[in-house]
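What would the 3D arrangement of this be:
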Amino acid sequence: MAKNKTTQTEVDVFDFINSYVDKEQKKLDSLKLIELISNWSGFEPKMWGPTIIGFGSYHYVYASGHEGNAPILGFSPRKAQFSLYIYSKTEKSDALLKDFGKFKMGKACIYIKKLDDIDISILEQLCKESIAYIDEHHECGACGK
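Predicted structure coming up:
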């Protein structure tokens, strides 16, 4: 079975931001996301793979037998846009997206250009809904905060 590429690393999150993020506004938005998601989740940021900043972790097992660990919430300040790993497919999350702001939906993430494009209060609700979903559906030693 293939080894998971996205695992938690020992790289310092702030060193990563300072070396990887080249635009000042994206750095500021990254630092704000860290502050917000840390406060909402109760988890400190950790690097997952080379470019994902994750908060907390949970264990998943697919029907195929593939299993691993993943961050409960996360984001990546990619060159073109932010990838937000904060979404769980629930009725509440889908309803919240209607008023979220300017974004694109990927298979497992939400893409935004900058924080000013979205409603931060809805971001908070999406994060909390995702934490609740993962807590209910996955083995999560750090959930339930």
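
contacts and neighbour counts: CA atoms only from here.
Will do.

And the helices in this protein?
13-20, 24-41, 91-97, 120-137 (DSSP state H).

Packing partners of the third one?
Secondary structure elements in contact with helix 91-97, counted by 3 or more CA pairs under 8 Å, 6 or more residues apart in numbering; DSSP states H and E, are helix 120-137.

how far out from the middle of the chain is the helix it packs on?
Relative to its chain's centre, helix 120-137 lies at 10 Å (CA atoms, centre = their mean, to the nearest Å).

Now it: buried residues?
122-135 (16 or more other CA atoms under 10 Å).

for it, packing partners?
Helices and strands touching helix 120-137, as assessed by 3+ CA pairs under 8 Å, 6+ apart, comprise helix 24-41, strand 73-77, helix 91-97.

So what touches that helix?
By CA atoms under 8 Å, 6 or more residues apart in numbering, the surrounding residues in contact with helix 120-137 are 36-37, 40-41, 58, 72-73, 86-88, 92-93, 96-97, 99-100, 140, 143-144.

structure for this one too, so we can compare:
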Amino acid sequence: MDIDADVAELLATVTHKIRRRDADTLLELFGRVTGEEPRLWYKTIIGYGEYHYRYESGREGDAGAAGFSPRKAATSIYLPDGIGAHTELLAKLGPHTSGVGCLYLKNLDQNDLTVLEQIIATSYRTVSSGIYGLRARDGGVGSGADSDE
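Modelled structure (predicted):
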């Protein structure tokens, strides 16, 4: 796996032993699941692939299709299709907290990595299968993907 210089620079700043170890695990897992190389998004997110979104309001753009950030308090896993799309699997994941589109993990040794892989794979497939039309807060409500492009 090639590691972008910006990604390597970010990883060099991660001093928390568990976050650094978890980042190495996630580099491999995200790369395997997405088939993409890691690149830095927004200065602090290690992202894989990208997707195009278009909301009913007309707003549209591009964003990372999958990603994570080794933050001080916990590792953030970004799920652009929203936490609500993964309720059943999250019940099997192990200790975590969440926001609208983020999953927060403090120690991957306490989580089921097979379940995490399923969550990431599903989210990645959902947002990268066409033009994605839902915001994270709306995830789990219909597919949100329009592949008429």
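
Send over the TM-score of the superposed chains.
With the length set by TM-score structural alignment, normalised by the length of structure 1, the two chains reach a TM-score of 0.80; 129 aligned residues with a CA RMSD of 2.0 Å.

rewinding a little: return the closest of the buried residues of helix 120-137 of structure 1 with respect to Ile112 of structure 1.
Nearest to Ile112 of structure 1 out of the buried residues of helix 120-137 of structure 1 is Leu123 (CA to CA; 11.5 Å).

What distance do you get for the aligned partner of the closest one in structure 2 to Asp4 of structure 2?
Matched by TM-score structural alignment, Leu123 of structure 1 corresponds to Leu116 in structure 2. According to CA to CA, to the nearest Å, Leu116 of structure 2 and Asp4 of structure 2 sit 24 Å apart.

about what we covered before: quick one, which of the helices of structure 1 gets closest to Lys104 of structure 1.
That would be, of the helices of structure 1 and by CA to CA, helix 91-97, which comes in at 10.3 Å.

tell me the contacts of Leu29 of structure 2?
Contact analysis of Leu29 of structure 2 by CA under 8 Å, 6+ apart lists Glu117.

what's the counterpart of it in structure 1?
Under TM-score structural alignment, Leu29 of structure 2 pairs with Leu36 in structure 1.

what does Phe68 of structure 2 give?
So, by TM-score structural alignment, Phe68 of structure 2 is matched to Phe75.

Equivalent analysis for Leu93 of structure 2, please.
Alignment note (TM-score structural alignment): Leu93 of structure 2 maps to Phe100 of structure 1.

pretty sure that match is in contact with Asp119, am I right?
Yes. Using CA atoms under 8 Å, Phe100 of structure 1 makes contact with Asp119 at a distance of 5.4 Å.

in stretch 12-26 of structure 2, what counts as buried?
14, 18-20, 22-23, 26.

and these as a markdown table, adding distance to Gly101 of structure 2?
Output for the buried residues of stretch 12-26 of structure 2, formatted as a markdown table (distance: CA to CA, whole Å):
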| residue | distance to Gly101 of structure 2 |
| --- | --- |
| Val14 | 23 |
| Ile18 | 23 |
| Arg19 | 20 |
| Arg20 | 22 |
| Asp22 | 20 |
| Ala23 | 19 |
| Leu26 | 18 |
